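Enquirer: the following comprises the amino acid sequence and a computationally predicted model.
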Amino acid sequence: MIVELGHFALVLALALALVQSVLPLIGARVGDARLMETGSTTALGGFVMLALAFAALTHAYVVSDFSVLNVAENSHSAKPLLYKITGVWGNHEGSMLLWVLILSFFGALVALFGRDLPASLKANVLSVQAWITVAFLLFILLTSNPFARLDPPPFEGNDLNPILQDIGLAIHPPMLYLGYVGFSIAFSFAVAALIDGRIDAAWARWVRPWTLVAWVFLTAGIAMGSYWAYYELGWGGWWFWDPVENASFMPWLSGTALLHSALVMEKRSALKIWTVLLAILTFSLSLLGTFLVRSGVLTSVHAFATDPTRGVFILGILCVFVGGSLALFALRASSLEGGGLFAPISREGALVFNNLFLTTACATVLIGTLYPLVLEVTTGAKISVGPPFFNLTFGPLMLPLLFAVPFGPLLAWKRGDLLGAAQRLYFAAGAAFVAVLFVMAITQGAAILSALGVGLAVWLMIGSFVDLWGRASFAKAGFSNALRRLAGLPRSVFGTAIAHFGLGATLLGIVAVGAFGTETVTTMAPGQTVHAGGWGVRFEGLAPRDGPNFTEEVGRFTILDGTSEAGRIESARRLYTARQQPTTEAGISTHLFSQVYVALGDAVANGGQTVVRIWTKPLVTLIWLGCVAMAIGGLVSLSDRRLRIGAPARAKRRGGRPIAEPAE
């Protein structure tokens, strides 16, 4: 009965979304406040219905209701409770339901917190958001119904894909979807403004917080997915330029450009056309990622579906929304004003420079991802575009951008002083030079490019805080006065510095692992020690062990630093009994920011030995810690009152009574 209620709630959500997609839009055209207000009511109601549907599917998984086809195909009664819950979105149908739930959640947030939006803009935004919801609810109900029944039901389920039975799955997909789908709000604002024919700095002020929220979640989601693949797949890598990895990375690049472009538009009323176009393209790339994952055109550990019918349906959604929004943009673009003028050397100029390189890099990743697919469709030829292509094209595009990042916050709006900014960065440049010399000294000059990479990372990390140092006037105001000035700075300034520092930390981790990491593949017998990358790894032996829905053979290892013990880890070869599918569970020993990574291979016949892969990875955790810092920087910026929709800045009258006045 609960399953039927969930299905009925899904149908009701579609009905509410249809109402939301039409009535507020009509109300905005005719100026009817009551019709416009239906958008808020239906948005909240639709979210409640989708939450009920999702709860019903979750209940079916928790109680192992194998009369539901989706549960029978992706669950097992012996599976731990945590993985029964995460299994709800560990499959195509359930993940699409989560996708639409998050979509309606953002619409409900606009309904709740958009009270200060102009009524017509809010109504148009909610209508556009409802168009997307209707399309994907139709997709779910017509091609991917998560509540389809089995008659008769099987006694036992097929179990969830073993590589998805991990705590990372509880975190990675929801965060990734919050990022993907969060950009739908920026898209809805862009299309709504184009419908209204009015785009100004106030519009950018409304868009930027929603974009920042989506960007924070997408950053965290990509980082979590990278770390999950790193430790779960037993391959020792953190990024492979997999097409589905690229599908999440492209919206991140475009969304980063959108954030910076919206800042220029808000502060200087410039880059209006650029900002609207980026808002459309960022969500379009999110839709493209959805198509790639679920159409069956890609074979990937991340891909869900292989049904071409579903792929054609999503391709239709992609064409309608991307084509329709770009057509509307083309229709309105000529009527949009260019905005304020600025000199090439200015903060606006620096942000334009940033955006040009980010969008070019995004286009490069897009071409490398789609070219093999297009070539196969048009000629039948199959080629592979892998890491060498992306490393040779994406890397050089990032170098000038990363070098320019510390300059941006130091330049004034409209017209800046490049020489003055460079003088303030002397200390960062000196530290970067020392880092380069240090790396060359310890490698006897054998790693020049790596040394330059480390220097660039240090330049980024130290340069990110130069703006804070200058604003607080530590060199002139005295330490106590400087601390007071520092505490009074807007939080968005701190957020920018933290995010840029995180970018430098991630770069440092990437360079260190790529240049100084080692890989050793050998056979080991119990009691044998292998030395790799300055560490000793002693194999203690193998032992069998049973899990709730798997059996495994566990290898125990001791990590040695010289002759002293530095840690103990376990690696395993695991077999999930329901699917008879093996997995590799890597053992990882973390030492500050570095790691020793051990994965078991197959046993050697009649030899009493086991194949073992050992990686040493210096500073590898900085890759993900830097991403965490970027996300924290975004959250700090989001806490700035000037980024809260409708939140006025506080001021005081001369008599001390607080009043409200608009934030700057």
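Expert: Sure, I can see it.
Enquirer: only C-alpha atoms for contact and neighbour calcs from this point on.
Expert: Noted.
Enquirer: for the spatially most central residue of the chain, which non-adjacent residue is spatially closest?
Expert: Central residue of the chain (C-alpha atoms, centre = their mean): Leu218, 2.2 Å from the mean position. Excluding its sequence neighbours, the residue lying closest to Leu218 (C-alpha to C-alpha, 6 or more residues apart in numbering) is Gly179, at 4.0 Å.
Enquirer: the structure to be compared is supplied as follows:
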Amino acid sequence: MIIELGHFALILAALVGVVQMVVPIFGAHKGWRGWMALADPAATVQFLLVGFSFAALMYAFVVSDFSLRLVAANSHSDKPMLYKVSGVWGNHEGSILLWLLILVLFGACASWFGSNLPASLRARVLGVQAAVSIAFYGFILFTSNPFERLEYPPFNGQDLNPLLQDPGLAFHPPFLYLGYVGLSMSFSFAIAALLEGRVDAAWGRWVRPWTLAAWIFLTIGIALGSWWAYYELGWGGFWFWDPVENASFMPWLLAAALLHSAIVVEKRESLKAWTILLAILAFGFSLLGTFIVRSGVLTSVHAFANDPERGVFILMILGVFVGGGLLLFALRAKAMEAKGVFGLVSRETALVSNNVLLAVSSFVVFWGTIWPLVVEIASASPVWSGGMANPFYTFGLFDKPEQVSVGPPFFNFAFTLIFVPLAIILPVGAVLAWKRGSLSKAMKSMAPIAVLAIALGALAFAMQTGRSAMGPIGVVLGVWVVGGASMDIWLRTGRGALSDRLKRLTRLPRADWGKFTAHAGLGITVFAVAVLMAWEAEDIRVAQVGDRWGVGIHEIELAAVVEIDGPNYYGEGGEMNVYRNGRFVGQVFAEKRVYPVAQMPTTEAGIRNGVLRDVYVVLGDPQTGGGWAVRTYIKPFANWIWGGAILMALGGFISLSDRRLRVAAGAAKTTSNTVPAE
């Protein structure tokens, strides 16, 4: 009965969504306040109905109701409770319901906390948000119904994918969806602004908190996914440029660009058209990520589904909203006249450079991700459907079907070319004045940081032997960005005695501290990624119990291999003793698990975490001649990667807590500052 009520609540929520889409937008067009006011209760009712529907599905997983097809396919009675709960979104249908729940949650939050917004803008924002939710109601109800019953329920379920039975993956999708779906609010604000013809400083301040919240959640979600890949998959890496990893990274880059662009709109009323375009594209890339995960057009270990028909439905949603948004953008482009002018050397120019580099990096990732698919389609046949000749064959570009892959070497090289100038510009741009700045003055204030960065880079270069230049470059850039962020916040205290400046430091706005924390986190992550890739040590061997071997300054001993028996898995575990400079420092336990219900093996790396380095050991398969395959890595500063990501997210939270940002100060600006619609 609860399941049927959850299904009915979802249908009822879709009907409420239709009302929320049509009535407030029409009311805003006519200026009817009563019709516009309907958006607020409708948004709340939608959230309550979808929330009940989601709770009903979660109840079915918790009690192991195998009469529900989704529970039978993705759960098991012996599974730990955490993974019964995370099984709700560890599949295609449940994850779409979670997506929908977050979508209507953001709409409800816009209603609850948007009292400072003009009534017509709030009505249009909520109407556009409802339109997005209607598309996903149609998707879930017609193609991905999570409440489908089985005529003959099985005695037990088929279990959740063992790779997803992990704390990191239990929380990774919700945070990622909060980021993906949060960008729908930026999109709704952009479309509402185009409909209303209002793109001004107040709008820039209104859109920033929603974009910042989405960026924070995306940062956490991506970091959790990277951390999971590091310790769970057993290949020793933290990022593989997998299509689904890229699908989350692209909107993160565009959201970062949108955040900085909105600052220029707020402060200088410039870059209006560019900011609107970024809002549309950021949400578009979120939808593109959903398509990649669920369509099966690109292979990934993270993919939820392999169903081209469902992928076509998502592609239609992408086309309608992004295509419609770009069309409206083209029609209204002339109305977004920039008011602020600025010189070549200014903070605005630095932010424009930041935007261009971030946007280019996102499109580089996009092109590298889809290029194998483009080549495969282009070279599939000399004759396309309908009898049309394949032009790639006609001009001799392909004479047989091609299969290509774009891997880490391409992405690493491309990102080095883009992120080096981005990291160089970031600290200097932060201390430049608005409108017209002095480069010599900015460089003079940053000179001590530059000297320190170069000195530490030279020290790193002198200490390493026979290694790549990536390590020293990473040291220079990391120190430059972190030191630049520190100098920026120190310069904001003005001049005077040290005690007075320290007092002013404690009174700086939270947004300034958030900016410092986030930029410092970026610098730490850049440093950690570069030095890990440059200075990592690796050893692969077949080891017998009792063998001891050296990797750098460490020695690893295979002490024993024991049988393990978990709640829903079994396997073998290797006890590894770790020595440094001949002294015993600890033990790690590496496992090879087998999940009998899913008939799937997994690898659990044994990791000894340290501040300066990780000792990372993977137990492989037993060998025919005796012994076990063992891989050992020494990973310098590995944990600093996720420490930097935590600081970036923390910086976003600190900025979001700034009252000026939360209440959208500037909302009371007069209409004389608005851009009229044509």
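Expert: Perfect, thanks for sending it. Small disclaimer: the values here were computed from a predicted structure and weren't measured.
Enquirer: got a TM-score for the two of them?
Expert: After superposition, the two chains reach a TM-score (TM-score structural alignment, normalised by the length of the first structure) of 0.96; 646 aligned residues with a C-alpha RMSD of 1.3 Å.
Enquirer: on that earlier part again, how far does the helix or strand containing the residue nearest to Leu218 of the first structure sit from its chain's centre?
Expert: For Gly179 of the first structure, the element it lies in under DSSP states H and E is helix 167-196. Here helix 167-196 of the first structure is found 10 Å from its chain centre; the criterion is C-alpha atoms, centre = their mean, to the nearest Å.
Enquirer: swap in stretch 93-108 of the second structure?
Expert: On the basis of C-alpha atoms, centre = their mean, stretch 93-108 of the second structure sits 17 Å off its chain's mean C-alpha point.
Enquirer: how close does that stretch sit to the first structure?
Expert: Its aligned residues in the first structure lie a mean 0.4 Å from stretch 93-108 of the second structure after superposition (mean C-alpha distance after the TM-score superposition for the first structure).
Enquirer: what residues sit buried inside that stretch?
Expert: Within stretch 93-108 of the second structure, the residues that qualify as buried are 93-108, counting by 16 or more other C-alpha atoms under 10 Å.
Enquirer: what of stretch 117-124 of the second structure?
Expert: For stretch 117-124 of the second structure, a neighbour-count test (16+ other C-alpha under 10 Å) marks 117, 119-124 as buried.
Enquirer: about what we covered before: remind me which helix or strand the residue nearest to the centre of the first structure belongs to.
Expert: helix 201-232.
Enquirer: which strands and helices sit next to that helix?
Expert: helix 167-196, helix 243-268, strand 581-585, helix 621-638 (3 or more C-alpha pairs under 8 Å, 6 or more residues apart in numbering; DSSP states H and E).
Enquirer: pull the residues that contact the third one.
Expert: Spelled out, it's strand 581-585 of the first structure. With contacts defined as C-alpha atoms under 8 Å, 6 or more residues apart in numbering, strand 581-585 of the first structure is touched by 162-163, 231-234, 571-576, 599-600.
Enquirer: tilt between the following helix or strand past that strand and helix 621-638?
Expert: Scanning forward in sequence from strand 581-585 of the first structure by DSSP H and E, the next helix or strand is strand 587-591. Inter-element angle recorded for strand 587-591 of the first structure and helix 621-638: 70 degrees (by axes from the mean of the first three to the mean of the last three C-alpha atoms, to 10 degrees).
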